[in-house]
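J.: What follows is a protein structure lacking sequence information:
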């Protein structure tokens, strides 16, 4: 095929692509225009959007909680099978403003404990069996108090709602921007074909498309960062509440250190492990938990303010900030 014939064929393809994309963009724009014309009054519209965002976030939270419990590789523990465990949880729940949770013991092959649900149904406290071998009784009680503090504050629900609302807002913005995204994509593809360079995406339309898509992605990242930041703050709050209820911040600090050390790889190829430490700022921002060093330092300061206490184990030589560890 001669160069002239190729340029002519490429131009035809470019025009066809432009027609397809612009048709799709006009269709979406007309649909949005119809929906906008049929909208209720602004206060009602805002109320409907808020209800939809809240409903979507709540449904996601409830389904996620049910899925976590359904996928557990463990069993619910009745009182007659572990009366001492139930007594410990009963005692802590009585000292806190929380309904007594259901207890599950699982084999996650890593020391871990986490709480799900909450509210009137009491939620659930999930405990990995290895914690009972790893921790002393006072340390187990401190971990239980920390998780019950999450149920007391209904933290899982609050964080899920914040995350869901943020994602809903970004989703609405994406729908509104969809006609522009389609039009810019079509213009970028068509101009590249017409210039005889189908793979070139350096033109002005392609740059505008990337800028708009990048802004929407930045909104999604911002919503995620806000939710993760709130999650880290709730971890600190749960540490404080556990120390208040048990009166023993040292026990929680020791438990956190023991769990950290148990999840640290010690084999010779540890640098290639999925548990490798990192100092990356991005991972710290995206982490749902603050570093163990930060948490232990806060608990140490609290213990010193209370008076002489037992020694808190020193941390590892490298920082643990931003590690994606087991949830505690």
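T.: Everything's here; your move. Model, not experiment: these values are computed from the prediction.

J.: contacts, neighbours, all on C-alpha from now
T.: OK.

J.: residues in contact with residue 32?
T.: With contact taken as C-alpha atoms under 8 Å, 6 or more residues apart in numbering, residue 32 is in contact with residue 176.

J.: that's a helix at it, yeah?
T.: Yes: with the criterion set as DSSP: H, G, I helix; E, B strand; the rest coil, the secondary structure at residue 32 is a helix.

J.: Report the secondary structure element holding residue 276.
T.: No secondary structure element spans residue 276, as it lies outside all helices and strands (assigned by DSSP states H and E).

J.: Next, count neighbours for it.
T.: By the other C-alpha atoms under 10 Å criterion, the neighbourhood of residue 276 contains 14 residues.

J.: roughly how far is the longest helix along the chain from the heart of the chain?
T.: For the chain, the helix with the greatest residue count under DSSP state H is helix 204-246. Relative to its parent chain, helix 204-246 has a centroid offset of 8 Å by C-alpha atoms, centre = their mean, to the nearest Å.

J.: another structure for you, compare them:
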């Protein structure tokens, strides 16, 4: 099912990219866009996660450089029955996190310094369990490729703004340029919204099962949402096509209209997690039969209130 969904997404985004090419340069522009899109799809499959991590200036850490944070991810990955992902830290005061990678064997998780400094170890565990749920559900490939192509569509639309509209190339003239500038990026945004909104609830639920405590994630979501409205994420503002990858919309501090939010309402997500507790879903067994999240990282954090990184 995930392979079919990914294939359909790639087909739609490729068609959208070709459509913008047609509006900018007619049939010739469409063919060039097709070649570019085909190459971009292939490149994105193998390299998109590296591009996203670079966009946000993420640095890789290990057990020696960030023992507590790394330990959280290691214990949760074991509980979920997942290979150990690469672990990154983003120097950014806005608390947030995302996962990326084409499959669980080539996955990476990233958390901001703001998240690691403002949240408790239990809340960090809830967030990272959510991100590992995306990895386990194989959402990361779809989300990462969408970010790459959506960014390319926006760039092509900007190109149309400055160079499109000529009668010799553009069959629809200035109207075609307007469509390329407005409609195509909006359509790409709608795809991002549809993907993120439908997958966030599933990742919340599976993440709560992985860490065993839905309220840890609920508390984290509440803190992240409040801080995201107050702290600007400069890298996310420069690369808005990656917004849907984060656990909370990193652009919400810029007066984003809820209608065009890439994420479901945080209050609804918290309510769903609270309903798991009321329904007795507080500690579903991890898929790998792990021993729970009461690991060495919790004990170390309680004994020594040192920095995460």
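T.: Structure's in. What do you need? Quantities reported herein were computed from a predicted structural model and do not represent experimental measurements.

J.: Fetch the TM-score of the aligned pair.
T.: The TM-score (TM-score structural alignment, normalised by the length of structure 2) is 0.58; 232 aligned residues with a C-alpha RMSD of 4.3 Å.

J.: Against which helices or strands is the longest helix of structure 1 packed?
T.: Here helix 204-246 of structure 1 touches helix 137-152, helix 155-194, helix 249-263, helix 281-286, helix 292-306, going by 3 or more C-alpha pairs under 8 Å, 6 or more residues apart in numbering; DSSP states H and E.

J.: Check those helices for me and report the most buried one.
T.: Among these, helix 137-152 has the highest mean neighbour count (mean count of other C-alpha atoms under 10 Å), at a mean of 25.

J.: Check the mean deviation of it from structure 2.
T.: After superposition onto structure 2, helix 137-152 of structure 1 lies on average 1.2 Å away from the residues it aligns with, using mean C-alpha distance after the TM-score superposition for structure 1.

J.: next SSE after the one helix or strand residue 65 of structure 1 maps to?
T.: When elements are defined using DSSP H and E, residue 65 of structure 1 is found to belong to helix 42-70. Scanning forward in sequence from helix 42-70 of structure 1 by DSSP H and E, the next helix or strand is strand 74-76.

J.: Outside of stretch 19-31 of structure 1 itself, which residues are in contact with it?
T.: 178, 179, 180, 182, 183, 185, 186.

J.: Now do the contacts for the third one.
T.: The one in question is residue 180 of structure 1. Going by C-alpha under 8 Å, 6+ apart, residue 180 of structure 1 touches residue 25.

J.: How far away from the center of its chain is the helix holding residue 65 of structure 1?
T.: Averaged C-alpha coordinates place helix 42-70 of structure 1 at 16 Å from its chain's average position (C-alpha atoms, centre = their mean).

J.: hang on, the earlier thing: which one of the helices and strands packed on helix 204-246 of structure 1 lies nearest to residue 80 of structure 1?
T.: With respect to residue 80 of structure 1, and counting by C-alpha to C-alpha, the nearest of these is helix 137-152 at 19.5 Å.

J.: Between helix 204-246 and the closest one, find me the angle.
T.: Inter-element angle recorded for helix 137-152 of structure 1 and helix 204-246: 130 degrees (by axes from the mean of the first three to the mean of the last three C-alpha atoms, to 10 degrees).

J.: helix, strand or coil for residue 83 of structure 2?
T.: coil.

J.: How much space separates the residue mapped onto it from structure 1 from residue 17 of structure 1?
T.: If you follow residue 83 of structure 2 across to structure 1 using TM-score structural alignment, you land on residue 99. If you measure residue 99 of structure 1 against residue 17 of structure 1 using C-alpha to C-alpha, to the nearest Å, the figure is 60 Å.

J.: And residue 82 of structure 1, by the same measure?
T.: For residue 82 of structure 1, the distance to residue 17 of structure 1 (C-alpha to C-alpha) stands at 68 Å.

J.: So for the two, which sits in the more crowded spot?
T.: Looking at residue 82 of structure 1 and residue 17 with other C-alpha under 10 Å, you find the greater number of neighbours at residue 17, namely 20 against 11.

J.: My guess is that one contacts residue 186. True?
T.: Yes: counting by C-alpha atoms under 8 Å, residue 186 is a contact partner of residue 17 of structure 1 at 6.2 Å.

J.: returning to what we had before: kindly reformat the helices and strands packed on helix 204-246 of structure 1 as a markdown table and extend each row with distance to residue 44 of structure 1.
T.: Conversion of those to a markdown table gives the following (distance: least, C-alpha to C-alpha, whole Å):
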| stretch | distance to residue 44 of structure 1 |
| --- | --- |
| helix 137-152 | 34 |
| helix 155-194 | 17 |
| helix 249-263 | 49 |
| helix 281-286 | 35 |
| helix 292-306 | 45 |
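
J.: Any idea which of those gets closest to residue 210 of structure 1?
T.: With respect to residue 210 of structure 1, and counting by C-alpha to C-alpha, the nearest of those is helix 155-194 at 9.1 Å.

J.: That closest one to helix 204-246, inter-axis angle?
T.: Taking the same axes, to 10 degrees, helix 155-194 of structure 1 and helix 204-246 form an angle of 170 degrees between their directions.

J.: could you check the angle helix 42-70 makes with helix 155-194 of structure 1?
T.: The directions of helix 155-194 of structure 1 and helix 42-70 differ by 110 degrees, with the same axes, to 10 degrees as the criterion.

J.: Off-centre distance for helix 155-194 of structure 1?
T.: Worked out by C-alpha atoms, centre = their mean, helix 155-194 of structure 1 lies 19 Å from the chain centre.

J.: With adjacent residues omitted, what lies nearest to residue 262 of structure 1?
T.: Counting by C-alpha to C-alpha, 6 or more residues apart in numbering, residue 262 of structure 1 lies nearest to residue 111, which is 7.2 Å off, once chain neighbours are set aside.

J.: counterpart of the one you found in structure 2?
T.: Following TM-score structural alignment, the counterpart assigned to residue 111 of structure 1 within structure 2 is residue 95.

J.: How many residues are close by its match?
T.: Using other C-alpha under 10 Å, residue 95 of structure 2 is surrounded by 28 other residues.

J.: which SS class is it?
T.: At residue 95 of structure 2, secondary structure determined by three-state DSSP is coil.

J.: Can you tell me how far it is from residue 147 of structure 2?
T.: Computed as C-alpha to C-alpha, the residue 95 of structure 2 to residue 147 of structure 2 distance reads 20 Å.

J.: what do you get for residue 7 of structure 2?
T.: As it turns out, when the distance is counted by C-alpha to C-alpha, residue 7 of structure 2 lies 15 Å from residue 147 of structure 2.
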